[in-house]
Structures are given as structure tokens and as C-alpha cells.
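Enquirer: sequence unavailable; structure follows:
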């Protein structure tokens, strides 16, 4: 039943994003957890026919959280994951069939939005903070964020799991059911207009990561390379075509306010990387956030679970 639901979602997205009829193309399924920001260039590229130039039709599947994203990849329900920053290292540490390929954005994925009138993260002590759930990117980030200001996530704050993406958690804070949550950096202006206090959390981080299975890469190297070509072209288009990108952001992120969309576009465009290169600092910071759950993550060499040979081969094209 769950598999059928995924297929149904794929069909809907392919129809919505305008897959061209009558052309033999390879269908690729890409899963993204909760917040859909990491998939924005994929949505845009699919809508504008970028991937079809490389013989690909892409379908984006929005899963509820990081755990479902990882399950989708391991069960062969999808070929790629995007935004699974922590997922790659959970899978790799267990010796499972996963490999990181690229990252189109290495900036901080989050700001903190709170209904409290605070100026410092230390003031979160004793309050309820919404998380995506244990093992997710947001959950690891919260633990790291609290530790940086001397707070213990086990005793100094209540971390409440709430899946469904940052928009769902933002609504819970606005309603007063929770005190604070991490939101996408693209939602900062929107949160302020809702009357919340927004505190940036600067940290280089591979939230634009894309990964696949090593076994899939070994059998379909040309397809994976074409996917990365399409992703790079889509990032470049996102940076160049403001109107088309904002239209996609309005649809995907469910933001209608023009000022909020303008601010989100400027933030995303400034941090985008068409070369798709995941920086070492951005990878180390992911491992650092995860080390508060298990210190063994800090002993993992940054690029251990990556194969960057494809973006290196494509380097002349991706500049």
C-alpha cells in the first residue's frame, strides 16, 4: 500500500511538472524529507525541461522525515535522496548501500523562530522546541545548537518531535502549542511577519546534498552523471531566472507574501553552488551535530561516504 502511494505521488508530480510525452526517457525518483527547500532546483529544472535535455524525467517524493527518506532509498523505492544530510552518515556508519554525490548548497539550513521575545539562544532553557524527530537533521541541529550555548538537550529543554516539515512546526509555534522551532533560512521573513522572533544560526552545512546507492551508481553511472548535469543546470537557472524560481517557491514552500518570497530568493541564490561541491567544513559540521547523539560520528573522515569522481569529471561543464 505504501509503495503504491509513493508511485501515485510520483505520477502526480510528473504530471504537474510537465514531463514531455512521446519521448523515451529514464524516470528518476528523488525523495526529500519534510521541508522541500533542498529539492527546489529539482522542481524548477523539471518544470522547465532541464532534465529532459539529458533523457531524464524526474519525480519528487516528499516524505515525512529523514527516517522515511532513508527507508525509501534502501527499499529501492527511489533512486536519489536530497537534503538527507544526516541520513548519509547513519546509513554509511551501518555499512549500508549509500553514497554522497554532491551538494548544491553548503550554507546554514536553519534559523530559530520563537514566540518568546529573546535575544540569545541561552534563553531557551526550560522551553519546548519542535523537532523533526530522533535521527533527523533538525533534531541533530537542535542538540548541537543548545550545546554551543551551554545547554543540555536532555535536561535544559523539552524537544518535541513533530514531523511534516518546518511549515508544520512553524504553525505549532504561531498557535502557541510550542515555544520555538528551527525553520528554513528561507522562511525568516515569513516568520517575522507572523510576529515571531527569528535568530539566525550561522553554520556551514551540506543541506543541498544529493545521494544514491553505490550499487545503483555502479550500474547506472551515465544516468547518475546526467542527473548531476541536470541538477547543476537547474541551480544555474535558479540563480538566473528570478521570476520562474519565485513562482516555484510560491508553489512548493506555500509562501504567498511577495516580500517573504523576495527575501527567500535572495538568500537561496546567494548560497547556491552550480559546481555541486560539498565543502569539508560543511560535512564536518554535520558530523559534529550528530556527535551529540553518538561521539563516534566525529571519528568518520569527512569524505568517507562520498564519491566525488562524477562532479570532478563534470568540472569543466559545471563551472
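Expert: Structure received. Since the model is a prediction, treat every value here as computed from it, not as a measurement.
Enquirer: contacts and neighbour counts: CA atoms only from here.
Expert: Fine.
Enquirer: hey, where'd the helices end up in the stretch 151-300 of the chain?
Expert: 166-174, 188-193, 214-219, 221-240, 242-253, 258-271, 280-290 (DSSP state H, counting those that start in this stretch).
Enquirer: quick one, the first one and helix 242-253 angle?
Expert: Which is helix 166-174. Here helix 166-174 runs at an angle of 70 degrees relative to helix 242-253 (axes from the mean of the first three to the mean of the last three C-alpha atoms, to 10 degrees).
Enquirer: flag every buried residue along helix 166-174.
Expert: In terms of neighbour count (16 or more other C-alpha atoms under 10 Å), helix 166-174 has its buried residues at 166, 167, 168, 169, 170, 172, 173, 174.
Enquirer: likewise the second one?
Expert: Neighbour-count burial for helix 188-193, counted by 16+ other C-alpha under 10 Å, picks out 188, 189, 190, 191.
Enquirer: use this one as the comparison:
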């Protein structure tokens, strides 16, 4: 009876018929192989099409590494499909990251540290800039730090890297914070405009705004990158749970990001091209000065300066969680960079 059914199925050409004998086993094996290949192809296609949302928090030269990673095709080179999104303001960027709306966030360490202190699921995996990128720009009659006493200083906002930079500069200059008036006065373009109308006496700016300020006759009083104090201004933050579940993705991201930093430090033409596109700046002199300012300061390998994390903690001293001894390593996971070092990837870039 079984043989009769097999014969009928074979004669009718019915694909779902009973498979019998050696021919049937071969057909089943082929079908299994086809199914395996199709499954693998679909899986790889889905993986290739998975898009990662990467945020950054403003327009300035210190955003260069993430722009270069995207614009120079380095994400593609390392097998990542990404969407670069501007989310102005570090707190908003962190909110998007914590909620899962984004996968990676570039910004300063001042944003993730308080979230982590409260038990948030985030961690810094790389740092492109461990120095303040700002310069103190003043009215031309202010020639030395002591001349700032009694003056009005505009910053972006309180509790951010602008605020900390001014605080640490005053410490080095032995000027009490209360000896000046510090207030929030908008973004870099707004503060530059306020300087030009003498609504404020001083502010902190970074290239390309510093170049424009100098052309307007303003005085560049000090480069805060020359301060003894370190600060992790440009870091990459992820959810710790995302790192644990998608370690290979994070590793490929850090490979691409490291390569972008290396390009900035070694290939001026490519770095300048990125700035020209992203800053929408056609003045080659401005682009050149921006690149000259930032390229030597970018960190390669992209490790986090622990002293910078200590300084960043000064921004959150009012939090109950910031009291007592704090383990700095809770904010950082450099295990991916450690792997890239052991595997020789970073050495090959040098």
C-alpha cells in the first residue's frame, strides 16, 4: 500500500507526496539544504538592513569624529547601516538613548554621569576629545584674566561643560566665581552676537566661532584646552544592556570611530572636507583653523581620561548619589578598545 501511494505521488508530480526510497531521501536532503540557505540569506539580509540611530548634540568642530565616521563611509566599511541624527542638548540625547530611540550618543560626559549615578543603564565606551574645546573670548579691552572681575560672562547653560570650563578656569586664575556675573545666554551664534553688541563682556566659544570673533576684533583671552584640568567633552555612550547583547555591533562601531579619529589626525584634506560639508563653511581659512585646532587634540586610541571624569563629577556634587567615594569605572567600559588593542587593529592604523 505504501509503495502504491509513493508511485501515485511520483506520477502525479505532487510535491507534497510521500518521499520513498533513496530518491525520496535525496529530495528531503535537497529541500533541507535549500531551506537552510534561504534562512541564512534572509537572516543576513535582515542584519544588513538593521539601521542604528546615532545622535550628536550640536554643530562645532568637536563633533568632527562622528561626522567623519559617517561621511567617509567608515560605518559602511565596518558593516553598519547608520542614521545620524542631531539632538540638540545632551539631556535630550541621553533621554533618547535611555528610551531606546537611539543606539549610540556622542556628547560630553556631563550628561551620562548623573544618569549613571542614579542607576541608569548607560556607559561610556570611547572618547574622542578629553580636553575642553573652548576659548575664553572677550571684549578687546579685557587683556588678562583679572580684568574679568565685575564683568558679565555668557555661557550656554548651567550644569554643562561651558559652566564647568569657566569654573575650572577661575580656579586656575584664583578668581572667585562670585567676582563675576555668569548667566545663560544661548548657543554659540547668539553669544557671539551678544559680544558684538556688548551685551556681554566675555563668553566661551570654539572654532569656527572663535575665528569669526577674532576677525571682529574680539580678544582670545585663553584657550581652555591648555588648562591643567582634563574633561571628556566628546564621548560615545551606549546602554550597558545594548553592549552586552550586541557586543559585535559596538565593536564594529568603535573600529569605525577609531579610524575616523585617526583620519583627522593624519589626513588634513579629508578632515577639512568633512568640516566644509558639515559646518556649511566655504571660507577655507576658517576650515583650516578649525582643523588645526581640533585634529591634534583628538584622542587616539579613543580612551577616556579618568581625571576628566573626576572633573565632570563636579557638575553633579549636589546629587545625593555623588556623596562619598565614587568608583569611576562604573561610568566607563573600555573592554572593546582593549580587544582592539590586543587584536592589533589600532596598531595597524598608526
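Expert: That came through, no problem. Keep in mind the model is a prediction, meaning the values are calculated, not measured.
Enquirer: contact partners for residue 85 of the second structure?
Expert: In this structure, residue 85 of the second structure makes contact with 53, 54, 55, 56, judged by C-alpha atoms under 8 Å, 6 or more residues apart in numbering.
Enquirer: for the most centrally placed residue in the second structure, give its distance to residue 235 of the second structure.
Expert: Here the mean C-alpha position of the second structure is nearest to the C-alpha of residue 106 (C-alpha atoms, centre = their mean), at a distance of 2.2 Å. According to C-alpha to C-alpha, to the nearest Å, residue 106 of the second structure and residue 235 of the second structure sit 6 Å apart.
Enquirer: please apply the same query to residue 179 of the second structure.
Expert: Counting by C-alpha to C-alpha, the separation of residue 179 of the second structure from residue 235 of the second structure is 32 Å.
Enquirer: could you do residue 210 of the second structure as well?
Expert: As judged by C-alpha to C-alpha, residue 210 of the second structure and residue 235 of the second structure stand 23 Å apart.
Enquirer: check residue 212 of the second structure too.
Expert: Computed with C-alpha to C-alpha, the distance linking residue 212 of the second structure and residue 235 of the second structure is 27 Å.
Enquirer: residue contacts, residue 97 of the first structure?
Expert: Contacts were defined as C-alpha under 8 Å, 6+ apart; by that measure residue 97 of the first structure touches 74, 91, 213, 214, 215.
Enquirer: what residue of the second structure matches up with it?
Expert: In the second structure, residue 97 of the first structure lines up with residue 121, judged by TM-score structural alignment.
Enquirer: so which helix or strand takes in residue 6 of the second structure?
Expert: With elements delineated by DSSP states H and E, residue 6 of the second structure resides in helix 2-12, which encompasses its position.
Enquirer: please tell me how far the match of residue 97 of the first structure sits from residue 306 of the second structure.
Expert: 20 Å.
Enquirer: pull the longest strand from the second structure.
Expert: Ranked by residue count and defined by DSSP state E, the top strand of the second structure is strand 122-129.
Enquirer: so where is stretch 97-107 of the second structure in the first structure?
Expert: Using TM-score structural alignment, stretch 97-107 of the second structure corresponds to residues 73-83 of the first structure.
Enquirer: hmm, who's touching the helix or strand containing the residue nearest to the centre of the second structure?
Expert: For residue 106 of the second structure, the element it lies in under DSSP H and E is strand 104-107. Contacts with strand 104-107 of the second structure, where a contact means C-alpha under 8 Å, 6+ apart, come from 52-57, 63, 66, 90, 93-94, 97, 233-238.
Enquirer: what do you get for stretch 236-255 of the first structure?
Expert: For stretch 236-255 of the first structure, the surrounding residues in contact (C-alpha under 8 Å, 6+ apart) are 36-37, 40-41, 43-45, 190, 256, 261-262, 265, 269, 272, 274.
Enquirer: and it, how far out from the chain middle?
Expert: Relative to the mean C-alpha coordinate of its chain, stretch 236-255 of the first structure is positioned 16 Å out (C-alpha atoms, centre = their mean, to the nearest Å).
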